[in-house]
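Student: Sequence first, predicted model second:
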Amino acid sequence: MFKKILFATSGSPASDDAARVAFDLAGRYGAALELLHVTGVPTRAYSQVVKDVRTGEEVSVDENYLSCIGDELKSYYEKQLAACAAPCTVSIVTGYPHREILRQARGTGADLIIMGASTKGEEGKFYRRGMAGSTLQRVAKAARCPVLSVHRPHASYWGGIGSIVFATDFSKPAESAFAFASKVARELDAELHLFHTLDIEKGGMGRDMDQDEIEGRLIEARKRMYATYGARMPEGFKKWQVEVWEGTPYVEIVKFARERLADLIVLAHHASDPDLEAARIGSTMEQVILRANCPVVSVNHPDKI
């Protein structure tokens, strides 16, 4: 399933939950795992002085500094590296985090990027702001492969992928997300739950829908789900089902995933913007990342599906 996984880490407790998922996936499914740490941002063009992303201090970059950072990272993940059955490497680079993550993913041919929703380790802060970290935003927008994020420290991923929720709004980008979700479900023999939320606030075009209209639209949406995705299900794969609820999309997705004991939620990176390179991560995706109690995969490009 996964052959090369890139785990972007700050080497701090803020990345611990993403690390748990990264090491488990690599070891469980035999994928090569690369731990990538971006030490800091150059203070000026062609300068060897960078601002350390962890301390905020300006430091001079040389081989000794990079070697020390590498040793620190290996020491921090010593137990995980020793226990992981898959091949693991550690890379230390300097630059803007999102650029270096994308550069490394392209260079190594990674088919999955794993990272935390933020590097600050302040979950409450991001709930108040209602947004994911800027590095995740930029990586998810431009990555050619799916991006898996883990935000909540009590994420219920305890190893392996046995239940997957694919949430769709029937948009064009959702087709790539479905291709990824169905492929993972088939190859890992996991249950696949196809889920759609009837947005009752937008669906009524500014007016309140009565219950009969809501019920009618739910039936129509369920038929559309079978027609859109049923025929495209991998051959011989039977472990899938369709569900349609009404409400606020991100709230219902999180509730549904919790009810189905999901190990993974898969969504399209955005819904409406036709420009893949410019599209900002959608508000539903963002809120699901911040609130879900399991890892969330953002799919933007179909390249590595």
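Tutor: In hand now; what should we look at?
Student: only C-alpha atoms for contact and neighbour calcs from this point on.
Tutor: Will do.
Student: what's the longest helix in the chain?
Tutor: helix 211-229 (DSSP state H).
Student: immediately after that one, which helix or strand?
Tutor: Per DSSP states H and E, helix 211-229 leads on to strand 240-247 as the next helix or strand towards the C-terminus.
Student: Centre of the chain to that following strand, how far?
Tutor: Relative to the chain's own centre, strand 240-247 is displaced by 22 Å; criterion: Cα atoms, centre = their mean, to the nearest Å.
Student: How about stretch 216-235?
Tutor: Offset of stretch 216-235 from its chain centre (Cα atoms, centre = their mean): 25 Å.
Student: Put this next to the previous one:
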Amino acid sequence: MFNRILAATDSVTTPDAPVVTAARLARQHHARLYLLHVMESASTENRRWIRHYETGMEMIAGTEYEQTVGRVLRRTYRDSISGEEAAVRVTAGFPWEGILHWAREIDADLIVLGPHSTRAMEKGVVRIAGLVGSTVENVVIRETCPVMVVNHPANTQQLRFERVLIPVDFSRSCECAVCFAARLAANCHSQLQVFHMIPVLPVPKYSRSAYTRDKAGALKRLESLYRPYLDGLDHRYIVRAGSLPHLEILNAVRDQNSDLIVMGSHTKETGGKWYPGSAVERVGFRAACPLVAITDPQVLIHWKGRLADTVQKEADRKIHVSTDADALPPSTP
């Protein structure tokens, strides 16, 4: 399934969640792990003008320093990686550029990142609640490989992916997410939890009859669009009404005890680039379990199968708001 997993970290001396999780995942799937540290510079003229990882002293990073940092990284993660299990690379530049360059060089089939810098205070970066950070955003925008966002180290049990939640809004990228999750489930024997939120306007009343009607319509659309991928797999559809997708998704993850979230990157494409979208960013920033962001059909290049040929080319992909003009989700739908 996974053969080459790339994990990037900006922490040299302290283990962080993405690398620990990537190492466990690589071990479970007998994959090769590639550990990357990109040395950032505040200089626009010389990207090798950096601060020493330990003393904070400004210096020019040479080959000897890169080798030293590489050895320190191996010591830092000695409980997670050992021997020939992982390749370690230290380089200078913009983190997202370094990640993309190595991912394409090794033909990675999964990239594992943290939602924001672990050294934000040190670098003078202000963390903005709900945003996954510029590195994740720039990688998702430009990379077709699946990108996993990890807040907390995932344990071995969680990485079996027994329960996978896929939030969908009927967009093309969400269809790619369902296809990816289906291939994952075929390998991991996962239960797939396909989740859809009926957007409800923030006005005084949303009747139960309206909710029942909207839910029936949503279930029909889910079955019609995703059945080609889910036939023969353990799956269920979950429909709720709400106005804030990221909160409803996080509530569903908690209620369903999900081990993994798989999300399409966004509902639209602009200028050939796919953007993470607010739901992906807000869920990725808060989720207790890993989240995999899927961009476009090219993400499936390493997987058997593509988007189902049986799906109608003109499928209804509009996000349908509630049919009731006065709408708020019922307290117990």
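Tutor: Happy to help now that I have it. These figures come from a predicted structure and were not determined experimentally.
Student: residues in contact with the longest helix of structure 1?
Tutor: Outside helix 211-229 of structure 1, the residues that touch it by Cα atoms under 8 Å, 6 or more residues apart in numbering are 178, 194, 196, 198, 200, 242-246.
Student: Sort out which residues of it are buried, please.
Tutor: 214, 217-218, 221-222, 225, 229 (16 or more other Cα atoms under 10 Å).
Student: could you dump those to TSV with distance to residue 266 of structure 1?
Tutor: Output for these, formatted as TSV (distance: Cα to Cα, whole Å):
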residue	distance to residue 266 of structure 1
214	26
217	24
218	21
221	19
222	19
225	16
229	15
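Student: which one of those residues is nearest residue 29 of structure 1?
Tutor: Nearest to residue 29 of structure 1 among the buried residues of helix 211-229 of structure 1 is residue 229, at 26.4 Å by Cα to Cα.
Student: Show me what the closest one aligns to in structure 2.
Tutor: In structure 2, the residue paired with residue 229 of structure 1 according to TM-score structural alignment is residue 226.
Student: Repeat that for residue 296 of structure 1.
Tutor: Under TM-score structural alignment, residue 296 of structure 1 pairs with residue 291 in structure 2.
Student: That match against residue 152, yeah?
Tutor: No: counting by Cα atoms under 8 Å, residue 291 of structure 2 stays clear of residue 152, with 11.0 Å between them.
Student: higher neighbour count, the two?
Tutor: Neighbours per residue, other Cα atoms under 10 Å: of residue 291 of structure 2 and residue 152, the larger number sits with residue 291, 26 against 17.
Student: What are the boundaries of the helices in structure 2?
Tutor: Using DSSP H, helices in structure 2 cover 17-28, 63-76, 95-106, 120-123, 134-142, 172-188, 208-230, 245-256, 278-286.
Student: want to try a markdown table for those helices, with distance to residue 112 of structure 2 as columns?
Tutor: Putting these into a markdown table (distance: least, Cα to Cα, whole Å) gives the following:
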| stretch | distance to residue 112 of structure 2 |
| --- | --- |
| helix 17-28 | 6 |
| helix 63-76 | 17 |
| helix 95-106 | 10 |
| helix 120-123 | 19 |
| helix 134-142 | 9 |
| helix 172-188 | 16 |
| helix 208-230 | 25 |
| helix 245-256 | 20 |
| helix 278-286 | 12 |
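Student: Pick out the residue nearest the middle of structure 2.
Tutor: residue 292 (2.7 Å; Cα atoms, centre = their mean).
Student: which parts of stretch 223-236 of structure 2 are buried?
Tutor: 225-226, 229-230, 233, 235.
Student: Of these, which pair is most distant in space?
Tutor: Pairwise across the buried residues of stretch 223-236 of structure 2, and taking Cα to Cα, the largest span is found between 225 and 233, at 15.3 Å.
Student: show me what contacts the match of residue 296 of structure 1?
Tutor: 148-150, 260-263, 284.
Student: for residue 117 of structure 2, same thing?
Tutor: Shown in contact with residue 117 of structure 2 (Cα under 8 Å, 6+ apart): 10, 133.
Student: Please state the offset of stretch 231-245 of structure 1 from the chain centre?
Tutor: 22 Å.
Student: next one: stretch 6-14 of structure 1
Tutor: Taking Cα atoms, centre = their mean, the mean C-alpha location of stretch 6-14 of structure 1 is offset from the chain mean by 14 Å.
Student: And stretch 287-306 of structure 2, by the same measure?
Tutor: 8 Å.
Student: Please point out which parts of it sit buried.
Tutor: Quick answer for stretch 287-306 of structure 2 (16+ other Cα under 10 Å): 287-297, 299-300, 306.
Student: Widest-spaced pair of those?
Tutor: Most distant of these, by Cα to Cα, are 288 and 306, 29.7 Å apart.
Student: so what corresponds to residue 250 of structure 2 in structure 1?
Tutor: Counting by TM-score structural alignment, the partner of residue 250 of structure 2 is residue 254.
Student: ok, its match - contacts?
Tutor: Residue 254 of structure 1 makes contacts with 288, 291-293, as judged by Cα under 8 Å, 6+ apart.
Student: re the thing from before, relative to residue 170 of structure 2, which of the buried residues of stretch 223-236 of structure 2 is nearest.
Tutor: residue 225 (7.9 Å).
Student: Endpoint to endpoint, stretch 127-142 of structure 1 covers what distance?
Tutor: Taking Cα to Cα, to the nearest Å, stretch 127-142 of structure 1 runs 24 Å from one end to the other.
Student: What of stretch 158-171 of structure 2?
Tutor: End-to-end distance for stretch 158-171 of structure 2, by Cα to Cα: 28 Å.
Student: Which residues does it contact?
Tutor: Under Cα under 8 Å, 6+ apart, the answer for stretch 158-171 of structure 2 is 24-25, 174-175, 177-178, 181, 188-197, 222, 225, 249, 253, 256-264, 266-268, 316-319.
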